[in-house]
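# Pasting the sequence and the predicted model now:
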Amino acid sequence: MKLNLVANLGRAASPISILRERNFGLVWSAITLAGMASQMETVVVVWYVLNLTDSPFLVGLTASARMGFNFLALFAGATADIVPRRVLLVIVQVLLASLAVLMLTLIFTGRIEVWHIFIITLAAGLVRIFQMPAAQSLAVDSVSQDRIPNAVALVNAGMNLALVAGPLLGGILFELAGPEGAYVLVAALYCLSGLSALMMGAIRVSSAGDRESVFTAVVQGLRYVKAQQLLWSVLVVAVIINITGFSFHTTLMPIFARDVLDRDSVGLGLLISFFGIGALVGSMIWASIPNLRHTGLLCILAVVGW
């Protein structure tokens, strides 16, 4: 009995050991690699457009294209509940890698124009909205019920790690090898992400019951949210944070780095990486506070402080 208790305590004290579970380790790798590629791409695209056009407006327009289809996220989530998630994730990574290769080809041949960048970025934004619903669902499906909190925490840690490493790596590569050199690694990371998802074995599916159409699932989800005042409040807070954070992170930061601080792409990557460091530290502090109360008030204060 005592030996079993000690063994259980040892397992509970090592949440990172969940990475040794094959399917979760692979989906975690897929999420983290794709996150790094996406964060690299953000720095490379906005810095390239800024240097190509010297237009803050076009930088903002191109950055907005990355988020242009976010309003379809509900449909993406419903789709991930209907189609095989592993297949969906692999398709997403293949498409993102293909778009990165297309951008690389246009840059390398000297035929790139701003409208090319805008269209490719817009297409990548449309594809990317299917990525996280499929990946996060796979992460939950690949572990036992009692390990879901550990899985969620590690997925968030991987995303924060990508936010720290991706921008800095993108900025360094842009400075050393130009946008084409950076896009070689972006495409490679998307390919590795897709390969990780492809290597996953059969897993259980968390959703149950009869499968609905995407439209029906979206309508039912909206009805549920409408009936929950707390969810509406959370959505409002999330929208405020994303709108204000998005504009500063992807549009104002490149201008600030170049025109105010007189920095290159490495400086821009470093500045954006600090967002990831802050997110990582903040999540660790939040998780370390026992019996946290008044979370709603704390969220409001955080938004005001932001």
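Happy to help now that I have it.
# make it CA atoms for all contacts and neighbour counts henceforth
OK.
# All the helices of the stretch 151-300 of the chain, residue numbers only.
Read by DSSP state H, counting those that start in this stretch, the stretch 151-300 of the chain holds these helices, from start to end of the chain: 214-227, 229-246, 253-255, 265-288, 295-305.
# Return the most buried member of those.
Most buried of these by mean neighbour count (mean count of other C-alpha atoms under 10 Å) is helix 253-255; its value is a mean of 23.
# Which among the helices of the stretch 151-300 of the chain is found nearest to residue 119?
When the helices of the stretch 151-300 of the chain are ranked by proximity to residue 119, the top entry is helix 229-246, at 19.5 Å, counting by C-alpha to C-alpha.
# picking up where we left off before, could I get the helices of the stretch 151-300 of the chain as TSV with distance to residue 150?
Converted to TSV, the helices of the stretch 151-300 of the chain look like this (distance: least, C-alpha to C-alpha, whole Å):
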stretch	distance to residue 150
helix 214-227	26
helix 229-246	23
helix 253-255	33
helix 265-288	12
helix 295-305	21
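# and of these, who's closest to residue 70?
The closest approach between residue 70 and any of these, judged by C-alpha to C-alpha, belongs to helix 229-246 at 11.0 Å.
# quick check: angle from the closest one to helix 265-288?
160 degrees (axes from the mean of the first three to the mean of the last three C-alpha atoms, to 10 degrees).
# Of the helices of the stretch 151-300 of the chain, which is nearest residue 31?
helix 265-288 (15.5 Å).
# between the helices of the stretch 151-300 of the chain, which one is nearest to residue 135?
Nearest of the helices of the stretch 151-300 of the chain to residue 135, taken as C-alpha to C-alpha: helix 214-227 at 18.0 Å.
# this is the other structure I want to compare:
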Amino acid sequence: MAEVSGESHAPLFRNRSFILFFLTFFASSLSVAFFLFTVNWYVVDYLRLEVMLGIVFFATSIPRLLFMLIGGAIADRVNKATVMLVSDFTKAVLLLAVIGLLVFDLLSIWVLVGLAFLFGLLDAFFWPASSSLFPSIVDREQLTRANAIVQTTQRSSIIVGPLLAGLVIGFGSYELMFGIVSLMLLIAAVIDMFLRRNVNKDIELEQASIWGAITDGIRYVKQSSFLLTLMLTSVSLNLFLSGPMQVGLPIFARNVLDGDEFTYSLLSGLLGVGMLIGAIIVGIINIKRRRGLVSLGGIMALGVFMVSFSLTGELWLSLLFIGLVGLTMAIIDVPLISAIQAHTDEEYLGRMMSLISFSSMGLLPVSFLLTSMFISLGFAIEEIIFVASCCLLMVGLIVVIFTKSIRQID
């Protein structure tokens, strides 16, 4: 088991490891926001293949689902910052190749599907490493506030990313936009190098095998009714939330609001604004008790706001409700992540975060495919979002009524 650095007890912004983590997380998050916006709008507006957007998301989610558990086991056995470095650098190189294809007008939908698959594969190792590194450099009493700061950073990138990407694409080009994404990933990789030197060295391989580490993590989860219930809830939420919202947002911007890349960037940006405000609220309050109950309230509110969003046809109302959707998403996520980190033994953190991510992604590919299938059958995107929102409300009610373990977790 790795020892926790003495720096973890220092105030957050006097903690060198936390500052480095903060910087690389910001660069990575901003690059992700740029990348997702650019690919989504390229498929919907340039290629005019909105029915294929779900396939792109499907290609991203499959390797994450298949390799996330392996990524978590590896994160518990090696220097986590090294995993982050390899992931960021490789993605930067892949995007440089994409720019070359764009110059010669060779960037087809199937190239984007392949790129999405590779990014998903790299993320399957990056996210367990980053999320399990975090608690080892921050004191557990500061976890909620530190998570709120990191979530605020991510939400800020979601706000700034789409707005800047919309401007760059509108007044520049896709080549320039992908070049900026590659540069941000290279910056993140450089910071990862410094972070690698500042955290614990590689952990000795104590487990017999990767598979043995994974099964050991599964046994650990089975002992906790809270973790088991959380995984089942995550599966249901992502089935009804991820596909309709991720696939649907650019289509909603163009078809329902009759907008362009700036309309899509405003919707994405306001979603991020809501997430930012929610993370700030949670960080200021620094919730330490009844975190599960707070998250359950957020699930119910999320369903109501999504229903309202699906019924709007005016830009200002759409912006209002998408902002409220983002706010409730942050209120759901931050307390639960903090509770998981606080109630998990450190040597299992990598596997726990990957198992939680694995469970939340369990039906993600199905969600993307179902959304694309309903679009291809002629259903309007607002109809798809409305039905999914109603299902989300039903899940929230079931969880509130029957899941005592989440209601009582601190």
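Nice, I can see it. Just so it is clear, the structure is predicted and the values come from calculations on it, not from any experiment.
# Identify whichever of the helices of the stretch 151-300 of the first structure lies nearest to residue 179 of the first structure.
The closest approach between residue 179 of the first structure and any of these, judged by C-alpha to C-alpha, belongs to helix 265-288 at 10.5 Å.
# For residue 23 of the first structure, which of the helices of the stretch 151-300 of the first structure is the nearest?
helix 265-288 (24.4 Å).
# I'd like the distance from that closest one to the chain centre, please.
How far helix 265-288 of the first structure lies from its chain's middle: 14 Å, per C-alpha atoms, centre = their mean, to the nearest Å.
# With stretch 278-296 of the first structure instead?
Between the mean C-alpha location of stretch 278-296 of the first structure and the chain-wide mean there is a distance of 21 Å, by C-alpha atoms, centre = their mean.
# Tell me which residue lies nearest the centroid of the first structure.
Computing the C-alpha centroid of the first structure and ranking residues by C-alpha atoms, centre = their mean puts residue 35 first, at 4.9 Å.
# Tell me the residue in the second structure aligned with it.
With the correspondence set by TM-score structural alignment, residue 35 of the first structure lines up against residue 29 in the second structure.
# so how much does the host helix or strand of its match differ from the first structure once superposed?
With elements delineated by DSSP states H and E, residue 29 of the second structure resides in helix 16-41, which encompasses its position. In the superposition with the first structure, the average deviation recorded for helix 16-41 of the second structure is 1.1 Å (mean C-alpha distance after the TM-score superposition for the first structure).
# what's the closest non-adjacent residue to the residue nearest to the centre of the first structure?
Counting by C-alpha to C-alpha, 6 or more residues apart in numbering, residue 162 is the residue found nearest to residue 35 of the first structure once chain neighbours are left out, at 5.3 Å.
# what's around the corresponding residue of the second structure for that neighbour, how many residues?
Matched by TM-score structural alignment, residue 162 of the first structure corresponds to residue 157 in the second structure. Applying other C-alpha atoms under 10 Å, we find 26 residues neighbouring residue 157 of the second structure.
# tell me the contacts of residue 157 of the second structure?
Applying C-alpha atoms under 8 Å, 6 or more residues apart in numbering, one finds that residue 157 of the second structure lies in contact with 26, 29, 30, 33, 272.
# Please identify the residue in the first structure that aligns with the last one.
Under the alignment (TM-score structural alignment), residue 272 of the second structure pairs with residue 276 of the first structure.
# tell me the contacts of that match?
Neighbours of residue 276 of the first structure in contact, by C-alpha under 8 Å, 6+ apart: 160, 161, 162, 163, 164.
# Try it again at 10 Å.
Residue 276 of the first structure is in contact with 157, 159, 160, 161, 162, 163, 164, 165, 166, 167, 282, counting by C-alpha atoms under 10 Å, 6 or more residues apart in numbering.
# Residue 75 of the first structure now?
With contact set as C-alpha under 10 Å, 6+ apart, residue 75 of the first structure has these partners: 81, 129, 130, 214, 215, 216, 217, 218, 219.
# Dump those to CSV, plus distance to residue 102 of the first structure.
Conversion of those to CSV gives the following (distance: C-alpha to C-alpha, whole Å):
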residue, distance to residue 102 of the first structure
81, 30
129, 20
130, 20
214, 31
215, 32
216, 36
217, 34
218, 33
219, 36
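# Quick check: of the residues you listed, which lies closest to residue 26 of the first structure?
The shortest separation between residue 26 of the first structure and any of those is 18.0 Å, and it belongs to residue 130 (by C-alpha to C-alpha).
# gap between the closest one and residue 30 of the first structure?
When distances are taken as C-alpha to C-alpha, to the nearest Å, residue 130 of the first structure and residue 30 of the first structure turn out to be 14 Å apart.
# Spit out the residues that contact those two alike.
Shared contacts of residue 130 of the first structure and residue 30 (C-alpha under 10 Å, 6+ apart): residue 89.
# hang on, isn't residue 222 of the first structure packed against residue 74?
Yes - between residue 222 of the first structure and residue 74 there is a contact at 8.9 Å, judged by C-alpha atoms under 10 Å.
# can you pull the contacts of the equivalent of residue 108 of the second structure over in the first structure?
Applying TM-score structural alignment, one finds that residue 108 of the second structure aligns to residue 113 in the first structure. Residue 113 of the first structure makes contacts with 49, 52, 53, 106, 107, as judged by C-alpha under 10 Å, 6+ apart.
# Can you show me which of these carry over to the second structure?
Under the criterion both residues aligned by TM-score structural alignment, their matches' C-alpha atoms under 10 Å, the contacts of residue 113 of the first structure that remain in contact after alignment to the second structure are 49, 53, 106, 107.
# ok, the second one - contacts?
Contact partners of residue 53 of the first structure, counting by C-alpha under 10 Å, 6+ apart, are 59, 113, 114.
# Inside helices: which ones of these?
Of the contacts of residue 53 of the first structure, the ones assigned to helices by DSSP state H are 59, 114.
# just the contacts of residue 53 of the first structure now: which is nearest residue 250 of the first structure?
Distances from those to residue 250 of the first structure were compared by C-alpha to C-alpha; the smallest belongs to residue 59, at 8.3 Å.
# quick one: that closest one and residue 43 touch, right?
No - using C-alpha under 10 Å, residue 59 of the first structure and residue 43 do not qualify as a contacting pair, with a distance of 11.0 Å.
# Need the residues touching each of the two.
Common contacts of residue 59 of the first structure and residue 43 (C-alpha under 10 Å, 6+ apart): 250, 254.
# ok, how many other residues are close to residue 12 of the second structure?
19.
# show me the contacts for the closest residue to it other than its chain neighbours.
With C-alpha to C-alpha, 6+ apart as the measure, residue 18 is the residue that lies nearest to residue 12 of the second structure, at 6.6 Å, once sequence neighbours are left out. With contacts taken as C-alpha under 10 Å, 6+ apart, residue 18 of the second structure has the following neighbours: 7-8, 10-12, 24, 134-138, 146, 150, 195.
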